[in-house]
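*Asks:* Starting from these lines, generate the structure:
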Amino acid sequence: MLKMPALLLSLSAAVLATQPAMAQSSKAPVAQPIATSCPVVLKHTFKRLQDDAPQDLCQYAGKVVLVVNTASYCGYTKQYTGLEELYAKYGSRGLVVLGFPSNDFGNQEPGTSQEIADFCFNTYGVKFPMFAKSSVIGTAANPLHANLTQLTGQAPKWNFAKYLIDRNGKVVAFFPSKVAPEDPQLVGKIEQTLAL
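*Replies:* Just a heads-up that it's a prediction; the model follows:
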């Protein structure tokens, strides 16, 4: 009879010891999609605007990406404010805005990389990633924009055209320049894509 309480005590101790592990395993997993590999659309390297340091776009794998061709002297240049607000508001949920200055339209981006970087930061407080000036249309288009144009059948027709890419690297929307960053159509699509 003395052996039975000792056995019960051991079994109770064993059950208690496993409870924390069981409690941890019963927690609902957090829905946070993680890209296991870099999607083809992001397999490009570009020089960073501020210092020409090479940047592999694969670092944004698993994020929702908004690609925008920009210019400093355009009627749409004020969209920098809205783009930065999107980046600040949704960055913690996985949105990244990628800016690609281009002089393709109306010679509205004539400056050097340093001049463009200074303008973006000093005038609009831009903190989202920006890349060295490149072409976004035609045979001279940078490889990302050439790929985006091919995938969507939509090339930028002016500065501040926008492509939205989901966490798996699928282009889910194209927005022309006139669609501002705060436009409900764009914001709604971003929120919908972030929720997937």
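
*Asks:* Please make it C-alpha for all contacts and neighbour counts, starting now.
*Replies:* Fine.

*Asks:* In terms of helices and strands, where is residue 19?
*Replies:* Residue 19 belongs to helix 3-25 when elements are defined using DSSP states H and E.

*Asks:* structure for this one too, so we can compare:
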Amino acid sequence: MSIYDFNANDIKGKERSLSEFKGKSLLIVNTASKCGFTPQYAELQELYKRYEGKLEVLAFPCNQFGAQEPGTAEDIQSFCDLTFHTSFPIFEKVDVNGAETHPLFNYLKDSLPGILGTKKIKWNFTKFLIDSEGNPVKRYAPTDKPLSLVKDIEATFKS
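*Replies:* Below is the predicted model of the structure:
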């Protein structure tokens, strides 16, 4: 099993294969529009623009933590566009824990467990770094600001 074996629907409902991102590093994030960590969208956009062509930021809205992503797909897209001018891919709302967990997040949690081996995602803006070969590299807590990941991100690029 590889990261490239997964599909997910984008925010407009179009099925996309993660294989379309082969050769690029990925930062996969479960997001929410009404969370204390929501301002991280700005840093995610900054990383996306800074490493254009080398890094893809993939946002997966999730409403499992404090119901902080209650909106429709249109609400989410509009909020991200108008508030943070995001241009990276945003996907449909998913579950990251429980019986309805999106298969991608089961794979990520199995590949990169959290502190003390826990697999459960604890809150919005948990981040997963994938290298340009598709290998899961590191999991980051919601409190880890995206710009603090620069050194790790740059280490994942092909030389």
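
*Asks:* May I have the distance across stretch 129-141 of the first structure, first residue to last?
*Replies:* Distance between the two ends of stretch 129-141 of the first structure: 19 Å, counting by C-alpha to C-alpha, to the nearest Å.

*Asks:* quick one: it aligns where in the second structure?
*Replies:* Counting by TM-score structural alignment, stretch 129-141 of the first structure falls onto residues 89-101 of the second structure.

*Asks:* Give the aligned range of the lengthiest helix in the second structure in the first structure.
*Replies:* For the second structure, the longest helix by residue count, based on DSSP state H, is helix 40-50. Counting by TM-score structural alignment, helix 40-50 of the second structure pairs with residues 79-89 of the first structure.

*Asks:* compared with the second structure, how much does the matching stretch deviate?
*Replies:* Stretch 79-89 of the first structure differs from its equivalent in the second structure by a mean of 0.2 Å after superposition (mean C-alpha distance after the TM-score superposition for the first structure).

*Asks:* ok, residues contacting that stretch?
*Replies:* 95-97, 120, 124-128, 160, 180-182 (C-alpha atoms under 8 Å, 6 or more residues apart in numbering).

*Asks:* still on that earlier bit, tell me what the helix or strand following the longest helix of the second structure is packed against?
*Replies:* Next helix or strand after helix 40-50 of the second structure toward the C-terminus (DSSP H and E): strand 55-61. Applying 3 or more C-alpha pairs under 8 Å, 6 or more residues apart in numbering; DSSP states H and E, one finds that strand 55-61 of the second structure makes contact with strand 25-31, helix 40-50.

*Asks:* what's the most buried one of the ones you listed?
*Replies:* Mean neighbours per residue, mean count of other C-alpha atoms under 10 Å, is largest over those for strand 25-31, with a mean of 26.

*Asks:* how far off strand 55-61 does it point, in degrees?
*Replies:* 20 degrees (axes from the mean of the first three to the mean of the last three C-alpha atoms, to 10 degrees).

*Asks:* Would you check the span in the first structure matched by strand 25-31 of the second structure?
*Replies:* Here strand 25-31 of the second structure aligns to the first structure at residues 64-70, judged by TM-score structural alignment.

*Asks:* After superposing, tell me the mean distance of that stretch to the second structure.
*Replies:* Averaged out, stretch 64-70 of the first structure is 0.3 Å away (mean C-alpha distance after the TM-score superposition for the first structure).

*Asks:* What residue in the second structure is paired with residue 104 of the first structure?
*Replies:* Checking TM-score structural alignment: residue 104 of the first structure goes with residue 64.

*Asks:* what's the spacing between the closest residue to its match other than its chain neighbours and residue 77 of the second structure?
*Replies:* Of all residues not flanking residue 64 of the second structure in the chain, residue 95 sits nearest, at 6.7 Å (C-alpha to C-alpha, 6 or more residues apart in numbering). Distance, residue 95 of the second structure to residue 77 of the second structure, using C-alpha to C-alpha: 18 Å.

*Asks:* Quick check: the residue located most distally from the centre of the second structure vs residue 150 of the second structure, distance?
*Replies:* Most distant residue from the mean C-alpha position of the second structure: residue 159, 23.9 Å away (C-alpha atoms, centre = their mean). Distance of residue 159 of the second structure to residue 150 of the second structure, given as C-alpha to C-alpha: 16 Å.

*Asks:* ok, now residue 157 of the second structure?
*Replies:* Residue 157 of the second structure sits 11 Å away from residue 150 of the second structure when distances are taken as C-alpha to C-alpha.

*Asks:* higher neighbour count, these two?
*Replies:* Ranked by neighbour count (other C-alpha atoms under 10 Å), residue 157 of the second structure and residue 150 place residue 157 first, with 17 against 12.
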